[in-house]
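Trainee: Fold the following and give me the result.
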Amino acid sequence: MPLDPDTLLASSMFINASGAIVFSLFWLADRRLPELALWAVGYVLLTLGLLGMMFLSAARYPPALEGGAVFVLCGLSPACFWLGTRYFDRIRPVRWGPALVAGVAPGLHYAVGMTLGWPPTSVVSVTLLLLAVLYALDTHVLVRGIGRDPALPGSWPVSRTVVAACVALYCLSFLVSALVTWWGGGSESDAEAASVVIVSVVDNLLGVISCIATAGMLWERARADLARDARIDPLTGLFNRRGLQDGARRWLTRNRPLAVMIADLDRFKRINDAHGHAGGDLVLATFAHLIRDVCPAEDSLLARIGGEEFVILLRHADPDAARGVADRLRRAVENGSFLVGGERLAITVSIGLAFPAADDTDLTPALERADRALYAAKHGGRNRVEELAEA
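Mentor: Next up is the predicted model:
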């Protein structure tokens, strides 16, 4: 089969139509994920754009309206991929307006330029350059998320890296096309034709790889979400005991000095008895929010290890700083607003504070000392912070 442009366009259409079908089926299986719908729409738009190119392939420079419509479709496709990736990364706000404006820019430029009689090679070159910019933005949002996905701790997102590389090569192919068109100056040289064929072949290969790798991104995220859910307490959104131990092992090897606190709500059983487990759960969730507000987000590991007992691990915290955080938390609970059934409850917390020894490789010894300090706080009158030095 000869590698003529129409054959390559037909092959690209088949690949992108397949991608549209695959991600449409994924979205129909789970409509809670807008990124699947946006990626499917992106493939549909690109397929329609390629179809338009086939119909207009007889004309070296298509008419303003028809060519502009084709380039609008081709521009909105990477815009949809960009929007979908932001949804996938849970980035808010998603910024629909700027994305859609950027998506129609190549087609609008082509239509205006051809209507006003600008040099066709300049119009096409700039249009292709605008498409390259759109794929560069896609590459940026993909690369920015590599290694920063909170759902993928300690693992390298291979599929995302492959997708980012493919999109970067898409960007490069449009840039090469723009330069070839500009330097060709309207001539039908063999070199220009060869460049177009090479870029088209690269696009065909990347279409298959990027579609498979994008599906791989979904698999990586699903696997990571399952692993994360096994480490998260569903009521409070904090780590559970397993998540605490996993995080503590990493922190104990660095990030010294460390401080360990165990916080326990005073007389919590009375709350459950008076307001039921639903009321108790509401108090626990409110307490978890207070912990997040008081503890430094970048330097704390927060966990609920059972009932009304919470553990706070602080890194880069000397004794004075740790005592300050513990007392701020105690006062925040004492002065906090715990509303259950329209009634404001007066709640206090007791906190045990300890510091891991220099040779500790496990959190257990420090937790035991913090637990003894908590016991002292409870028996010392509650609503207080007690500290236990290294053993």
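
Trainee: make it CA atoms for all contacts and neighbour counts henceforth
Mentor: Will do.

Trainee: Roughly how far does residue 138 sit from residue 201?
Mentor: Distance of residue 138 to residue 201, computed by Cα to Cα, to the nearest Å: 21 Å.

Trainee: And this one, please, so the two structures can be compared:
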Amino acid sequence: MLTLPDVPTLGLCSVLASLAFLGVFVFLWVGRRDESHLLHWAASSLIYAVALLAFASVAGPSLVIGLLYGALSASTLAVLTGVRRFDGLPPFRPWLLLPILVSCLGYLLPALAFGVDSPASRIGGTVGSIVTMLVVGLSLALGRAPQPSRGRRIAGAALLVYVPSFLVAIAAEAVGGSSVNMAALVPLLADQVLLAVLNLGLIAMPGERAQAALRDAALRDPLTGAWNRAGLRALEAPRLRPGTAVIVLDIDHFKDLNDRHGHALGDRVLTALAGCIRGIAPEPDAFLARLGGDEFVMIVPDRSPAEACWLADEIRLATQRVPDLPAWTISLGIARVEPGEADFAAAIERADRSLYRAKAEGRDRAAA
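Mentor: A predicted model of the protein is given here:
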């Protein structure tokens, strides 16, 4: 029959697990010195391990124990500061001190009124831990992120799952009748699973970002930053609906431009064209892909034919205002996705025919 482990044994297991993850984060940081978020997560593991060891050895005044409850909250908040650093945001905000203050006072006030080791003081400290877990867990699981991340959501979910264990601990302390510190026992039991889930979720985040960057690089044109043909195929489904405007454009006499001024200047013109398009119709409102050479296609949803023509003309005029380049112009062809079309191929073909009509009519214009 299974027996319930005691608090010191569970605490030791959590300390060893935290030190192991501390070593992992430090080892990863040694090889990636620019990824300072790893140091925040290492600090989280270190603070947690030190706080647990201090709880096991300190039976001192209420102020010291209150500070240790604050340290537990700080270890959890270091997870959030690391994630903020990972996202390129300032890691610290003054409001992050509030959960630490709630944890300290949550223990100290009942301890002063009812005693250092009273159920009321342990419940108060546990309430502070609940507040911290909710703040950090909800921020990770539901907060806005630069890109979707399963690791982030897993880490956030792990923190939120701690909350029921704290509530069980509070209920057990309120009922009383046990010589065991239930405010420590129940969360430490949860620790044996959730601590690993939390840290593995954090470890997965850099790998997810690297994988997304590789995928993005494979689907984008390295010169202009526009999507390539593979990107167009991979990402067309959510944009494919009847009425979506398709604008095909290229640079007039681009070969002559390259021959007269060199390919380096031709590359600058291509980059300038992509920049003009993004300035007029940035993502995600518009989708820009380079089909090859100097030919681009824009996918613009939710625009009337008149709006698509206006947009095309604005881009044409914007290219004429680019400084430090020889004079150059573009021609554009406009079409729309028709009901029943399974991809953009037919609409691009129609827009391409419009483009050739614009060139036949004298270039430096749009045709629909």
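
Trainee: Just give the TM-score of the two.
Mentor: The TM-score (TM-score structural alignment, normalised by the length of structure 2) is 0.85; 363 aligned residues with a Cα RMSD of 3.1 Å.

Trainee: Neighbour count: residue 138 and residue 201 of structure 1, which is higher?
Mentor: The residue with more neighbours, out of residue 138 of structure 1 and residue 201, is residue 138; 24 against 18, by other Cα atoms under 10 Å.

Trainee: all strands for the stretch 101-250 of structure 1, in order.
Mentor: For the stretch 101-250 of structure 1, no strands are identified by DSSP state E, counting those that start in this stretch.

Trainee: any idea where the helices of it begin and end?
Mentor: Assigned by DSSP state H, counting those that start in this stretch, the stretch 101-250 of structure 1 shows helices spanning 120-145, 158-184, 190-229, 241-252.

Trainee: out of those helices, nearest to residue 374 of structure 1?
Mentor: With Cα to Cα, the closest approach to residue 374 of structure 1 among those belongs to helix 241-252: 17.8 Å.

Trainee: any idea what residue 382 of structure 1 aligns with in structure 2?
Mentor: Matched to structure 2 by TM-score structural alignment, residue 382 of structure 1 sits across from residue 363.

Trainee: That match touches residue 252, doesn't it?
Mentor: Yes. Counting by Cα atoms under 8 Å, residue 363 of structure 2 touches residue 252, with 6.8 Å between them.

Trainee: quick one: common contacting residues for these two?
Mentor: The contact sets of residue 363 of structure 2 and residue 252 overlap at 329, 330, 331 (Cα atoms under 8 Å, 6 or more residues apart in numbering).

Trainee: residues contacting the first one?
Mentor: This means residue 329 of structure 2. By Cα under 8 Å, 6+ apart, residue 329 of structure 2 lies in contact with 251, 252, 316, 319, 320, 363, 364.

Trainee: Tell me who's in contact with the alignment partner in structure 1 of the first one.
Mentor: Aligned by TM-score structural alignment, residue 251 of structure 2 pairs with residue 265 of structure 1. When contacts are counted by Cα under 8 Å, 6+ apart, residue 265 of structure 1 is found next to 308, 309, 347, 348, 349, 350.

Trainee: name the element the spatially closest residue to the second one that is not a sequence neighbour belongs to?
Mentor: Pointing back at residue 309 of structure 1 there. Nearest residue to residue 309 of structure 1, sequence neighbours excluded (Cα to Cα, 6 or more residues apart in numbering): residue 264, at 4.7 Å. If you go by DSSP states H and E, residue 264 of structure 1 is part of strand 258-265.

Trainee: ok, the contacts of residue 329 of structure 2 in structure 1: which stay?
Mentor: Of the contacts of residue 329 of structure 2, the contacts whose aligned counterparts also meet in structure 1 (both residues aligned by TM-score structural alignment, their matches' Cα atoms under 8 Å) are 251, 252, 316, 319, 320, 363, 364.

Trainee: Make a PyMOL selection of the buried ones in the residues you listed.
Mentor: To isolate the buried members of those in PyMOL, using 16 or more other Cα atoms under 10 Å:
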select buried, resi 251+252+316+319+320+363+364
